[in-house]
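In: Predicted structure and sequence below. I'll ask about it afterward.
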Amino acid sequence: MITIYKHEIKLSLKSLLIWFACVGGMGFACILLYSSMKGDMAAMAESFASMGAFADAFGMSQLSIATLPGFYATEVGTIHGLGGAMFAAIMSTCMLSKEEDAHTSEFLFSMPLSRTKIVFSKWCAILTNIFAFNILCVLLYVVGFVVQSEDIPVKEFVLYHGMQIILQIEIAAICYAISAFMKKNKFGLGLGVVLLLYAYDLMARVIPDLSDYKLISPFSYANAADILSTGKVEVSALVLGVIILVGSIVLAFSRFIRRDLAT
């Protein structure tokens, strides 16, 4: 079991570093850009805040982008939230299906391990990558705050990134369940799940008829503007997210250990 876990970690290391460099790098660059744009931010903040539905969708009606926490929530929050979810989705969508797609399932399942242990090992590798990705990104963002000599709203910052980890695990669980049904790698399907849930969250923030149902999307409890402005989490959305997470994992295990695999 440890052998499979280490193998998956090794295979995903390059992808992890690339996604960290892209998402973390862009977030870090945005933080550094704040100082050069700070003088113009006050006027921009007033303009953005008066843009109605657009401001509501991206949280600019809750926080002022003239402050670094507000700028972080609207800019870095969007980059990290969407980028991290995509990373989790792409990694998880092919984690099980790649064995059939690459015709390696016969070798894998000839090992003296049950399918349950194999699926568990791969899931542990996914969790490790998600935690590593977030730790690396957060460290880089903290460096950005230090360079800018700005105070970090510690409670809200930790809460936001904690919710981001749960969001990414939920997305990963959904895509892991999808992977258990697939015989070919479907990267696009995983990305589609992320973009659909993200778009739904945006629409639910601007369309009154959808506002009561925005908790369906995991982005509702991990929204940077909501958390950094209130210091609170949408508990009902979080509970639903955890239920979906657990249900997806159970589905992935039950489906994969029972299906006939192509060799």
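Out: Sure, I can see it.
In: all contacts plus neighbour counts: C-alpha atoms, from now on.
Out: Fine.
In: secondary structure element for the nearest residue to K232 once chain neighbours are set aside?
Out: The shortest distance from K232 to any non-neighbouring residue, by CA to CA, 6 or more residues apart in numbering, is to D226 (7.5 Å). Assessed by DSSP states H and E, D226 sits inside helix 224-230.
In: Tell me which residues of that helix come out buried.
Out: Within helix 224-230, the residues that qualify as buried are A224, A225, D226, I227, L228, S229, counting by 16 or more other CA atoms under 10 Å.
In: let's bring in a second model and compare:
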Amino acid sequence: MILLRHEWRSARTAMLVWAVSIGLLCFITISLFTSMENSAQSMAESLGSMGGLSASMGMDKMNIADFNGYYAVENALIFSVGSAMFAAYLGIISLAKEEEGHTAEFLYTLPYNRRIVWLAKYLSIICLLLAFNCLVIFFEIGAVKLAEVDLDFKAYWLYHIRAFLMQNEVAAFCLLLSAFYRKKQVGLALGLALLLYALDMLCRLIEDVAFLKYVTPYYYANAITVFSQEKLNSLYLLIAGCITVCSLAASYIILKRRDLSV
């Protein structure tokens, strides 16, 4: 509990900055819908004529003239990419920061074995992600109420559940990467989050690389799929679960066996 509290406090400020920043972006995006509602249909028609690119963005399934379509296409993109980057950031700094900050010698002299340390760090990531999601959702729902628009809350909550699973998967994989490095590789983690989004776009644009949908978590956490009520193949979630569990197990094994610099 002491280690968990320490990890929470050390990352609390960063979490608030990320949550408020992304929350405000979502708030502004939702608030803009009422001001552009009259021209939304013409915008939807213009974007719909972009061929494969519009299809990759879900414009062939949702109409941004409708608020649910607007949220799924515009706002969910901000949240998905932003939350994945934050999850990657949490994962990549978790283990490596002890060696980079030369605090490993002190930490591992405490009456805690490496299993307890690893567990505290992983649980802190989950707690920080939960707090982050709650804060951003607060901004989003506040904007929805102020704008007085109709939102399909069933689809909304389902999307956020899938987004949280995606965040957990990205964080777990970056936690594994963190176990290999002696310094925080924040750029690598943020780049990975963006690369996974690029892979999602590619697998929707190019049929020859459609297999990438089994690799990128953005595919099953896509708001368009949820709000258009498209049935999701459970295989994607099974693969995501396997990647998450294997990444967590591997990160623990590596941390337990490696020699730490102090």
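Out: Nice, thanks for sending it over. Model, not experiment: these values are computed from the prediction.
In: Could you pull up the contacting residues of the residue nearest to K232 of structure 1?
Out: Taking CA atoms under 8 Å, 6 or more residues apart in numbering, we find D226 of structure 1 in contact with G59, Q62, K232, V233.
In: In space, what's closest to the last one - neighbours in sequence excluded?
Out: The shortest distance from V233 of structure 1 to any residue that is not its chain neighbour, by CA to CA, 6+ apart, is 5.8 Å, and that residue is Y221.
In: thought the one you found was touching L215?
Out: Yes. Between Y221 of structure 1 and L215 there is a contact at 7.3 Å, judged by CA atoms under 8 Å.
In: Please identify which of the two sits among more neighbours.
Out: Y221 (27 against 22; other CA atoms under 10 Å).
In: Now do the aligned partner of that one in structure 2 against F138 of structure 2, distance only.
Out: Matched by TM-score structural alignment, Y221 of structure 1 corresponds to Y220 in structure 2. Look at Y220 of structure 2 and F138 of structure 2: by CA to CA, to the nearest Å, they are 23 Å apart.
In: One more: E99 of structure 2?
Out: Relative to F138 of structure 2, and taking CA to CA, E99 of structure 2 is found at 36 Å.
In: swap in L232 of structure 2?
Out: Distance from L232 of structure 2 to F138 of structure 2, by CA to CA: 27 Å.
In: ok, now I116 of structure 2?
Out: With CA to CA as the criterion, I116 of structure 2 and F138 of structure 2 are 33 Å apart.
In: again, but for A131 of structure 2
Out: For A131 of structure 2, the distance to F138 of structure 2 (CA to CA) stands at 11 Å.
In: for D66 of structure 2, same thing?
Out: Taking CA to CA as the measure, D66 of structure 2 falls 22 Å from F138 of structure 2.
In: Next: A44 of structure 2.
Out: In this structure, A44 of structure 2 and F138 of structure 2 are 28 Å apart, going by CA to CA.
In: Compare those two and say which one has the larger neighbour count.
Out: Per other CA under 10 Å, whichever of A44 of structure 2 and F138 has more neighbours is A44, with 19 against 14.
In: what separates the helix or strand hosting the more buried one from the chain centre, distance-wise?
Out: Using DSSP H and E, A44 of structure 2 sits within helix 40-48. Mean C-alpha position of helix 40-48 of structure 2 versus that of the full chain (CA atoms, centre = their mean, to the nearest Å) differs by 28 Å.
In: Kindly report the same for stretch 227-239 of structure 2.
Out: Centre to centre, stretch against its chain (CA atoms, centre = their mean), the figure for stretch 227-239 of structure 2 is 17 Å.
In: before we move on, what about stretch 133-141 of structure 2?
Out: Remark: stretch 133-141 of structure 2 is offset 14 Å from the chain centroid, using CA atoms, centre = their mean.
In: Now do the buried residues in it.
Out: Neighbour-count burial for stretch 133-141 of structure 2, with 16+ other CA under 10 Å as criterion, is recorded at N133, L135, V136, I137, F139, E140, I141.
In: Please render these as a markdown table that adds distance to L205 of structure 2 and secondary structure to the earlier fields.
Out: Shown next, in a markdown table, are the buried residues of stretch 133-141 of structure 2 (distance: CA to CA, whole Å; DSSP: H, G, I helix; E, B strand; the rest coil):
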| residue | distance to L205 of structure 2 | secondary structure |
| --- | --- | --- |
| N133 | 30 | helix |
| L135 | 33 | helix |
| V136 | 30 | helix |
| I137 | 30 | helix |
| F139 | 32 | helix |
| E140 | 29 | helix |
| I141 | 32 | helix |
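In: Of those, just say which sits nearest to Y181 of structure 2.
Out: N133 (28.0 Å; CA to CA).
In: Counterpart of the closest one over in structure 1?
Out: In structure 1, N133 of structure 2 lands on N134 (TM-score structural alignment).
In: Enumerate every residue touching K183 of structure 2.
Out: Contacts of K183 of structure 2 by CA under 8 Å, 6+ apart are A96, K97, E99, E100.
In: Count the residues that sit near the first one.
Out: Right, A96 of structure 2. Number of residues near A96 of structure 2 (other CA under 10 Å) recorded here: 23.
In: Nearest spatial neighbour of F71 of structure 1, chain-adjacent residues omitted?
Out: I65 (4.2 Å).
In: and if you look at T34 of structure 2?
Out: A147 (6.8 Å).
In: Return the residue of structure 1 aligned against the one you found.
Out: By TM-score structural alignment, A147 of structure 2 lines up with Q148.
In: So which residue is smack in the middle of structure 1?
Out: Central residue of structure 1 (CA atoms, centre = their mean): A85, 2.7 Å from the mean position.
In: Is M91 of structure 1 in contact with L127, as I believe?
Out: No. M91 of structure 1 is beyond contact range of L127, at 10.5 Å (criterion: CA under 8 Å).
In: out of the two, which sits in the more crowded spot?
Out: Shown here are M91 of structure 1 and L127; by other CA under 10 Å, M91 has more neighbours (22 against 19).
In: give me every residue that touches the more buried one.
Out: Taking CA under 8 Å, 6+ apart, we find M91 of structure 1 in contact with S12, I126, A172.
In: mind running it again at 6 Å?
Out: Listed by CA atoms under 6 Å, 6 or more residues apart in numbering, M91 of structure 1 has no contact partners.
In: and if you look at Q41 of structure 2?
Out: A65.
In: can you tell me how far the nearest residue to G241 of structure 1 once chain neighbours are set aside sits from I169 of structure 1?
Out: Closest residue in space to G241 of structure 1, ignoring its immediate chain neighbours: P218 at 6.1 Å, by CA to CA, 6+ apart. Using CA to CA, P218 of structure 1 is found at 10 Å from I169 of structure 1.
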